[in-house]
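K.L.:
Everything below, folded, please.
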Amino acid sequence: MADAAPPRQLNGGKMPNGTRIGGTRKAAGFIPTRRLEALTDAVFAFAMTLLVLNIELPDDFDPKTTRDFMQGLAGLSDTFIAYLITFLVLVAFWSGRAQATHEPEMASPSYARATLFHLLWVTVLPFSMLAVSRYDVAGAVWLYSANMILLAVTGILISRATKRDSGREDAGDGRIEFGLLIASAILSMLISLISPDYAMLAYVLNFAAPFLRRRVDG
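P.N.:
Coordinates of the predicted model:
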C-alpha cells in the first residue's frame, strides 16, 4: 500500500491552524508582520509630532524683555516635564518594538489585536499629556496614568503573543520595563491625591529599568 501523503503545508512550510513543524510552533497567519511594523512606525512618529504641538505659549503672551520671555517659558515647566516624560516613554516602547528579533513573518490574530490596541493608546497619549500639563488636578493625573497602564498592559500582551507565535521562551518579555511603568503610574496617582504638582515625578522610576535589567540578566 502506498504511503499516506504528507500533510499539506502552507506559507513556506507552515502548517494550517498553527501546528508544529520541527519542534517549533508556527502561528496561523493573519496579516504580514511587516505591515503592522509599518503602521506602528507611522503611528509612533505621528504621536511624537503631536506631543510638541501641545507646548503652546498663552495667546496673550507679549514679553517686552528677555526676562519676561524667560519667565513665560518657566511658566510652561509642567508642560515641558510632561512632554519629556511622554516622549521618552514613546521612545522606549518604539525602540523595544524595533529591537524585537523573534517575531514571525505572519502575525497571528492575537498578536495583531494586541498591537492595534497598543497603537490605540499611543494615539491617545498626546491628549493625556495635554490634560496633565494644563490642569493641576488629580483627575488629569489619573487620566495620564491610566493611559500609561494600558500601554504597558498591551505591551505585555504583545510580548506574550510573540513568545507564543515564535515558540521561543528566550524572547524578551519586557516584564521589568512594563512593571516599572505600571508601578510608577500607580505611584503617580497616589501622589496626585496629596499634590498633583509633583505627581509626574513618579515616572523618574522608569530610568532604573536598565540597571534592574542588567542585574536580572547578570
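K.L.:
use CA for all of it now, contacts and neighbours both
P.N.:
Fine.
K.L.:
If you tally nearby residues, what's the number for Leu180?
P.N.:
Counted with other C-alpha atoms under 10 Å, residues neighbouring Leu180 total 21.
K.L.:
In contact with it, which residues?
P.N.:
205-206, 209 (C-alpha atoms under 8 Å, 6 or more residues apart in numbering).
K.L.:
Mind doing that once more with 10 Å?
P.N.:
Leu180 makes contact with 152, 174, 186, 203-209, 212 under the criterion C-alpha atoms under 10 Å, 6 or more residues apart in numbering.
K.L.:
which of those are buried?
P.N.:
Neighbour counting with 16 or more other C-alpha atoms under 10 Å marks 152, 174, 186, 203, 206, 209 as buried within the contacts of Leu180.
K.L.:
want to throw those residues into CSV with secondary structure?
P.N.:
Listed next are the buried ones among the contacts of Leu180 as CSV, based on DSSP: H, G, I helix; E, B strand; the rest coil:
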residue, secondary structure
Ala152, helix
Gly174, coil
Ile186, helix
Tyr203, helix
Asn206, helix
Ala209, helix
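K.L.:
this one next, for a side-by-side:
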Amino acid sequence: MSTLSTPPDEAVGERSTGRLFGLSDAVFAIAMTLLALDLGVPELGEHPTEGALRHALAAQGSHYLAFLLSFYVTSVYWRRHHAEMRGVRVTHPALVRRTMILLLAVSALPFASNLLGAYGSEAGIVIAVYAGVNAVAMGALLLIRWTARHHGLDAGAGPRPEDPELWLDLVAMLLAVPAGYLFPGHGVVALMALLVISGRVGWFVTRRRRRRGSGSAPSSGAAPRDPSGG
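P.N.:
Predicted structure coming up:
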C-alpha cells in the first residue's frame, strides 16, 4: 500500500510564499481598480455643449490628479514589495503580519485618494490623512525589509543601492503633514513637490551608491587571484 509522503519544508515554504505573493498582488490589483472607479463622469444631462463638458472636466481636475498620484504610489509600493520579497523563499509569522499592515494601507488608499480629490485644496487634515496612509504603507515596507533580513529569509540579504529611496519618500510624506497646514489651499502641490524632490534625491543617492559599489569591485580586466596562493 502506497503512503503519501510529506513534502519537504522548502517546498512548503515556497508554497506559503507564493500564496502571500498571490494575496498581495490581488489586493494591489483591486486597489488600483477602485481608484479608477472613483472617477465620476460629469452629469450634464442630454446633449451638453462642448464648453460645458470642458468646464465640467476641468472642475474634476483635482480628482484626476489624485487618481494619477495614487495610482503611481500604489504601483511603486507593488514594485518595492516584490523587490523586498524577491529573495524570500520561506515565510515567517512576522513577515505575514507586516505584509498585512501593508495591504491594510493599500486597501485604504482609494478612500484617501477620493478624499484628496474632493477636499485636498481646502483642509490640512485631508493631506494629513493621505500622507498618514502612505506613511503606514512605507513603514510596513521598511519592516518587511528588516524582517526578511533579520530572520535570514532573504537569500540575497544585504544593503542595496536603492535602500535609501524608501526612507526619503517616508520623510517626504511626513513633511507633507505640516505643509498641508502651512500652505492652506496648496497642500496637494506641496505634497507632489516633496515627492518629486525625494524622488530626485533618491535617484541621485542610488546612482552614487551604485557607482561606489562598482568602483570598489575588481575590474574585469584584472586577472583573478588564486585563493590558494599558487
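K.L.:
TM-score for the pair, please.
P.N.:
Once superposed, the chains reach a TM-score of 0.78 (TM-score structural alignment, normalised by the length of the first structure), with 195 aligned residues with a C-alpha RMSD of 2.7 Å.
K.L.:
before we move on, the earlier item: farthest pair within the buried ones among the contacts of Leu180 of the first structure?
P.N.:
Spatially, the most separated pair among those is Gly174 and Ile186, at 18.3 Å (C-alpha to C-alpha).
K.L.:
which residues of the first structure fall in strands?
P.N.:
Remark: strands assigned in the first structure by DSSP state E are 20-21, 24-25, 31-32, 106-107.
K.L.:
So for Ile156 of the first structure, which of these sits nearest?
P.N.:
Comparing the strands of the first structure by C-alpha to C-alpha, strand 106-107 comes nearest, at 16.0 Å.
K.L.:
once aligned to the second structure, how far is the closest one on average?
P.N.:
For strand 106-107 of the first structure, the mean distance to aligned residues of the second structure following superposition is 1.1 Å (mean C-alpha distance after the TM-score superposition for the first structure).
K.L.:
Could you tell me where that strand falls in the second structure?
P.N.:
Aligning strand 106-107 of the first structure against the second structure (TM-score structural alignment) gives residues 90-91.
K.L.:
Let me see the ranges of the helices in the second structure.
P.N.:
Here the second structure has its helices, by DSSP state H, at 9-37, 50-59, 61-85, 93-119, 124-150, 163-182, 187-216.
K.L.:
and these as TSV, adding distance to Leu44 of the second structure?
P.N.:
Formatted as TSV, those follow (distance: least, C-alpha to C-alpha, whole Å):
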stretch	distance to Leu44 of the second structure
helix 9-37	19
helix 50-59	8
helix 61-85	16
helix 93-119	19
helix 124-150	28
helix 163-182	33
helix 187-216	27
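K.L.:
which one of those lies closest to Gly156 of the second structure?
P.N.:
Comparing the helices of the second structure by C-alpha to C-alpha, helix 124-150 comes nearest, at 8.7 Å.
K.L.:
counting contacts, what elements does that closest one pack onto?
P.N.:
helix 61-85, helix 93-119, helix 163-182, helix 187-216 (3 or more C-alpha pairs under 10 Å, 6 or more residues apart in numbering; DSSP states H and E).
K.L.:
Nearest approach to Leu142 of the second structure belongs to which of those?
P.N.:
That would be helix 163-182 among those, by C-alpha to C-alpha, at 7.5 Å.
K.L.:
average offset between the closest one and the first structure?
P.N.:
Once fitted to the first structure, helix 163-182 of the second structure is off its aligned match by 1.9 Å on average (mean C-alpha distance after the TM-score superposition for the first structure).
K.L.:
For that helix, what is the distance to the chain centroid?
P.N.:
Between the centre of helix 163-182 of the second structure and the centre of its chain there are 14 Å (C-alpha atoms, centre = their mean, to the nearest Å).
K.L.:
mind listing what the residue most central in space within the second structure touches?
P.N.:
Centroid check for the second structure by C-alpha atoms, centre = their mean gives Tyr77 as the closest residue, at 1.7 Å. Contacts for Tyr77 of the second structure (C-alpha under 10 Å, 6+ apart) come out as 28, 71, 83, 102-103, 106, 134, 137-138, 141, 166.
K.L.:
repeat that with 8 Å
P.N.:
Tyr77 of the second structure makes contact with 137-138, 141, according to C-alpha under 8 Å, 6+ apart.
K.L.:
how about it, what's its match in the first structure?
P.N.:
Aligned by TM-score structural alignment, Tyr77 of the second structure pairs with Phe93 of the first structure.
K.L.:
do Asp38 of the second structure as well
P.N.:
Aligned counterpart of Asp38 of the second structure in the first structure: Asn54 (TM-score structural alignment).
K.L.:
Now that match: closest residue in space, sequence neighbours ignored.
P.N.:
The shortest distance from Asn54 of the first structure to any non-neighbouring residue, by C-alpha to C-alpha, 6 or more residues apart in numbering, is to Leu130 (6.0 Å).
K.L.:
so that neighbour makes contact with Leu53?
P.N.:
No - under the contact definition of C-alpha atoms under 8 Å, Leu130 of the first structure does not touch Leu53, with a separation of 9.5 Å.
K.L.:
more crowded one of the two?
P.N.:
Neighbour tally, Leu130 of the first structure and Leu53, criterion other C-alpha under 10 Å: the higher count belongs to Leu130, 20 against 11.
K.L.:
rewinding a little: could you identify the most distant pair in the contacts of Leu180 of the first structure?
P.N.:
Pairwise over the contacts of Leu180 of the first structure, using C-alpha to C-alpha, the maximum falls at Ile186 and Leu212, 19.2 Å.
K.L.:
What is the burial count for Leu44 of the second structure?
P.N.:
If we define neighbours as other C-alpha under 10 Å, then Leu44 of the second structure has 11 of them.
K.L.:
likewise Ser192 of the first structure?
P.N.:
Ser192 of the first structure: 21 surrounding residues under other C-alpha under 10 Å.
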